[in-house]
Structures are given as structure tokens and as C-alpha cells.
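Undergrad: After the sequence you'll find the predicted model.
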Amino acid sequence: MRQIVLDTETTGLEVIQGHRVIEIGCVELVNRRPTNNDFHRYIHPDDKDIDPGAEQVHGISMAFLADKPKFVELGRELWDYLAGSELVIHNAAFDIGFLDAEFQRLGINRKLSEVCSVVDTVALARRLHPGQKVNLDALCRRYAVDASHRDFHGALLDARLLADVYLAMTGGQSALGLDDSSAQAGAQRRSRFVELLGAIEAPLRVIRVGENEQAAHLDRLKTIDKKSGGKLIWADELPPAVH
């Protein structure tokens, strides 16, 4: 399975106000392994200025973008790169909305959702951790992904962090691993994209849960179901007599 973990930076928050994409970062995963076939570009936003508030977040200035290509110069390449993949995006509606607007300006009148499936990791995190913070920084802390070098938001950096978080959220038997230094108690888990390159065909290790673990899981679900007054999200996992 081919997945693209994607993030963008923009000139502002509202696509309906004509704001534009100024950076896109994509990390390709095949069978949950990084391939190093990433896509990263800075993009000149034509005649749209960057909002001061947006620049404070991502640190990208118009001066920096002065010699960068416009979307019309790279949009077709990006479309071909994304088409047919499963997109993994944090707050997907935001990025998809901006990219659809950019592709429409290019003359591509199809939406990304018509040629790609989309996983919104915000929605996924809210299902997994109801009532908890689900921004990328909070998820990095929860899953022990090292984000200490994240002074500004950056599309490729955030896509790489999100890839680590997504793989951790969806099952530990993934492309994530531990550095030798992280074997010490309390050490943070770090991405191993470089070490894993070239190993995309390696079989994934699958760890099956035992009967005791299944029973403990069921007991936990019963407790949650009781305390929530029968509002357990995963109620279909309980025997009919329980609820």
C-alpha cells in the first residue's frame, strides 16, 4: 500500500480569501515503510502576500520565496505524485481545500478526494484519545516522538513527525524503531527513516495478543461502558448481554 503523509504551509488561514500554498512536504510510505521518495517544494504565491500571523508560525517570508517556482510550474508533477495514493493529513480539510483550489487554478477540475483516499489524523486521534489534545505537538509527546528541533512549523518536518505519530497510533509494528541510545529508560523514540531505507520489502512483524490480554481489554471496555452510561464508542466489541 502506498501512503503519502502530507503537510502544507500557506499565506493565511482562509482559502476563500485567496490565500495560497507556499510550501508542501510529502513523505512516501510503502507498506508502512519510508521510501525516501519524498516531495518537498517551496512555492511563490503569485501576488498574494503572507499574513504576518502566518509568517510567525512558519517563518517563511516573501523575500525567501522570491526565486521559488509558482504552483503552475510544479502542480502537474505534484498531482501525478499524489494520484492513487492514500493521503495521511493532520486536519485534512484544511490542506485538501488549499490544494484543490491550487489544482483548479491549474485547470485540473477534479478534487484530490476523487483520486486519493484520505486519512485525517485529527479525527483518528480524537477517536483514540477522546477529550485529549490532538495537535501535533501533543501527539508527539504522547507517542514519544522527538520534536525538539521544531522551532517553526515546516511542511516537510511536520510531515515526517506526523508519519512517526501515525505509524505509532496505528500499531507499533511499523517503520518506527528505537535508536541504540533510546534503550535507556525514559529515552524518547526517534524516527529511523534513514536506517529503514531500502527495507521496504521486509515483512512486518505481527504480535498477536493473548487470551489474558483480550480478557483484560474486555474488562476495561465494560468499565468504560458502565461509567459512560452505555455510550462506549467501541460498544460493538462487547457481548450483547453487557449493554
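TA: Perfect, thanks for sending it. Model, not experiment: these values are computed from the prediction.
Undergrad: going forward, measure contacts between C-alpha atoms and count neighbours the same way
TA: Noted.
Undergrad: how many other residues sit next to Leu13?
TA: For Leu13, the count of nearby residues is 16 (other C-alpha atoms under 10 Å).
Undergrad: gap between the nearest residue to it once chain neighbours are set aside and Leu139?
TA: Spatially, and ignoring its direct neighbours in sequence, Leu13 is nearest to His19 (7.2 Å; C-alpha to C-alpha, 6 or more residues apart in numbering). To Leu139, His19 is 28 Å away according to C-alpha to C-alpha, to the nearest Å.
Undergrad: do Gly75 as well
TA: Taking C-alpha to C-alpha, one finds Gly75 at 31 Å from Leu139.
Undergrad: So the two - more neighbours on which side?
TA: A side-by-side neighbour count of Gly75 and Leu139, using other C-alpha under 10 Å, places Leu139 first with 22 against 18.
Undergrad: Okay, and that one sits in which element?
TA: Element membership for Leu139, per DSSP states H and E: helix 136-142.
Undergrad: which strands and helices sit next to the helix or strand that comes right after that helix?
TA: The C-terminal neighbour of helix 136-142 among helices and strands, as given by DSSP H and E, is helix 155-169. Judged by 3 or more C-alpha pairs under 8 Å, 6 or more residues apart in numbering; DSSP states H and E, the packing partners of helix 155-169 are strand 2-10, strand 21-30, helix 136-142.
Undergrad: redo that, cut-off 10 Å
TA: When contacts are defined as 3 or more C-alpha pairs under 10 Å, 6 or more residues apart in numbering; DSSP states H and E, helix 155-169 sits against strand 2-10, strand 21-30, strand 33-34, strand 39-42, strand 86-89, helix 121-128, helix 136-142, helix 193-196.
Undergrad: try this one side by side with the last:
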Amino acid sequence: MRQVVLDTETTGIGEGHRILEIGCVEVIERKLTGRHYHRYINPQREIDPEAQAVHGISMEWLVEQGCPVFADIVDEFREFIAGAELVIHNSAFDIGMMDYEFRLLGVSPTLDFCTTLDTLKLAREMFPGARASLDALCKRFDIDNSHRDLHGALLDAEILADVYLMMTGGQTDLMLSVEDDNRAGEGDGLDLEMLQTLAAKAELPVILATADEVSAHERMLDMIDKKSEGALWRQ
């Protein structure tokens, strides 16, 4: 299974805004492959001050760096994500921005050649009532994001990949000490429903015993049979 964890930064929110950075990391069979896709893009319009305060990217810097426009990178970008399941935090926003760029160029929308998984929706289902931002999930799963002073598409995609793998079958023993953010101070009891949800969503590998291991196991059972009233595993 090939997945691409994706994030974008934009000139703002709302009609007519454009993408100015794309960051993607590749995951195959729940393993980070080391392949990534990252581009800064000249959005060909002004950047809202509120958006610039979030990601720290200015139009002057993009022009100074000679960044390409979206039309220049659309083919390579679509080639990188084609056929993958896109893992996105709040996918409706990023897919909407991508499809707007595709429409301007007269090419098919994202869902014609990719599927999506929204980690924001998944987090809200797994931890109802708790904060589901990327920062909150990093805290929940003890993932270090101290180097994230500003939002950046590639950095956020890398962090999201770690969060997603933990959410869907990573080291779930870390959850034993986690409290929902909205229950601080109400005790340290386990949320059984939360753990059952995690177990149901986990994608754990099946590793069969080798012939030598089976033989060793049978020898151990023979020894137990001789020293007791019989091995429980054989009853």
C-alpha cells in the first residue's frame, strides 16, 4: 500500500487563494521510504498578512528565489502522488486548494487519481471531545515538534507521518498514560473505549513461527507434560 502524507501552505483562506508550498513524504506498507516531494511556488498573487504570520513566507522571498509557478510543477507533482492514498490533516482544505490549481490548468481533480484519508476526522473519531490539532496530537503521542516554530509544508508532512503511524497501530502502549485534554485533573484511569478503538484500527503484521521454532515449542510442551498434569496448550 502506497501512501503520501501531504501538506500545503497557501496565500490565505477562501476563494481565489493559491498554493505557495507543497510538502509530501512517501509511506509504503507503513514504512517511511525516504522519498519526498517539496516545492516552493510563486502564487502569482499577494499573500494575506495572517497567512504569512503562520508560515513566514513572503512574496518577495519567493520571487528572489526564482520559484516556479504552479503550471511549471503540476506534472511532476501529479506524477509523485498518482495512485497513492493521500494522508492529510483536514483534507477538505488541501484537496480544495489543489483542485482549484488543477482547474486553472484544465486538468482532472485529485480524486480522479488518488484516494484520501483525513487524519483530523480520524483523530476526532478516536478521541471525541479532545483537541485534534497537529500540535495536540504530537503532545498526545509524545512526538517532538519543538523545531516547529512556523508552519512549513514539508516539516508538517514529516510530523504528520509520525502522528498517523502512531494513531493507526504504532507504539500504542504510550496511550496507557495519556489523558484526554478536556479531562485534565479528573484522574488517571484508562479510557477503555479509546483503547478498543485503537486496537480495532491497528494494522499489525502477522509473523508465523518457523519450523525450528515450532519444533522447539513442541519440545517445551513435552517437557511440561512430563513434569505436570499436562500442558494447557494441548488441552
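TA: That came through fine. Since the structure is predicted, the reported quantities are computational estimates derived from the model, not experimental observations.
Undergrad: and the residue nearest to Leu13 of the first structure, how many residues sit next to it?
TA: 21.
Undergrad: After alignment, which residue of the second structure pairs with it?
TA: In the second structure, the residue paired with His19 of the first structure is His17, using TM-score structural alignment.
Undergrad: go on, Tyr166 of the first structure?
TA: Under the alignment (TM-score structural alignment), Tyr166 of the first structure pairs with Tyr164 of the second structure.
Undergrad: Was I right to think its match contacts Thr119?
TA: Yes - the criterion here is C-alpha atoms under 10 Å, and Tyr164 of the second structure meets it with Thr119 at 6.9 Å.
Undergrad: joint contacts of the two?
TA: Shared contacts of Tyr164 of the second structure and Thr119, defined by C-alpha atoms under 10 Å, 6 or more residues apart in numbering, are found at Val87, Ile88, His89.
Undergrad: follow-up on the earlier one: any chance of the helices and strands packed on helix 155-169 of the first structure in TSV, plus distance to Ser113 of the first structure?
TA: Listed next are these as TSV, based on distance: least, C-alpha to C-alpha, whole Å:
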stretch	distance to Ser113 of the first structure
strand 2-10	13
strand 21-30	16
strand 33-34	23
strand 39-42	19
strand 86-89	9
helix 121-128	16
helix 136-142	23
helix 193-196	28
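Undergrad: List the buried residues of stretch 78-97 of the second structure.
TA: Buried positions in stretch 78-97 of the second structure, judged by neighbour count with 16 or more other C-alpha atoms under 10 Å: 80-91, 94-95, 97.
Undergrad: again with stretch 96-108 of the first structure
TA: Those buried within stretch 96-108 of the first structure under the rule 16+ other C-alpha under 10 Å are Ile96, Phe98, Leu99, Asp100, Ala101, Glu102, Phe103.
Undergrad: Average offset of the helix or strand where the fifth one lies relative to the second structure?
TA: Right, the one you point to is Ala101 of the first structure. For Ala101 of the first structure, the element it lies in under DSSP H and E is helix 92-106. Average distance, helix 92-106 of the first structure versus aligned residues of the second structure after superposition (mean C-alpha distance after the TM-score superposition for the first structure): 0.6 Å.
Undergrad: In terms of secondary structure, what does that helix contact?
TA: On a contact count with 3+ C-alpha pairs under 10 Å, 6+ apart, helix 92-106 of the first structure meets strand 2-10, strand 21-30, helix 71-82, strand 86-89, helix 112-115, strand 117-120, helix 121-128.
Undergrad: residues in the first structure aligned with the lengthiest helix in the second structure?
TA: For the second structure, the helix with the greatest residue count under DSSP state H is helix 211-227. Counting by TM-score structural alignment, helix 211-227 of the second structure falls onto no part of the first structure.
Undergrad: quick revisit: tell me which of the shared contacts of Tyr164 and Thr119 of the second structure is nearest to Arg30 of the second structure?
TA: Val87 (11.9 Å; C-alpha to C-alpha).
Undergrad: Quick check: chain neighbours aside, which residue is closest to Phe77 of the second structure?
TA: Using C-alpha to C-alpha, 6+ apart and skipping residues adjacent in sequence, the residue nearest Phe77 of the second structure is Tyr37, 7.6 Å away.
Undergrad: my guess is Pro52 of the first structure meets Thr11, correct?
TA: Yes - with contacts counted by C-alpha under 10 Å, Pro52 of the first structure reaches Thr11, the gap being 8.9 Å.
Undergrad: Give me the more crowded residue out of these two.
TA: For Pro52 of the first structure versus Thr11, the count of surrounding residues by other C-alpha under 10 Å is larger for Thr11: 26 against 12.
Undergrad: what helix or strand does the closest residue in space to that one that isn't next to it in sequence sit in?
TA: Residue nearest to Thr11 of the first structure in three dimensions, not counting chain neighbours: Ile50, with 4.3 Å by C-alpha to C-alpha, 6+ apart. Using DSSP H and E, Ile50 of the first structure sits within no helix or strand.
Undergrad: doesn't Gly12 make contact with Ile50 of the first structure?
TA: Yes - the pair Ile50 of the first structure / Gly12 is scored as a contact, 6.5 Å apart, by C-alpha under 10 Å.
Undergrad: Need the residues touching each of the two.
TA: Overlap of the contact sets of Ile50 of the first structure and Gly12 (by C-alpha under 10 Å, 6+ apart) consists of His19, Arg20, Ile22.
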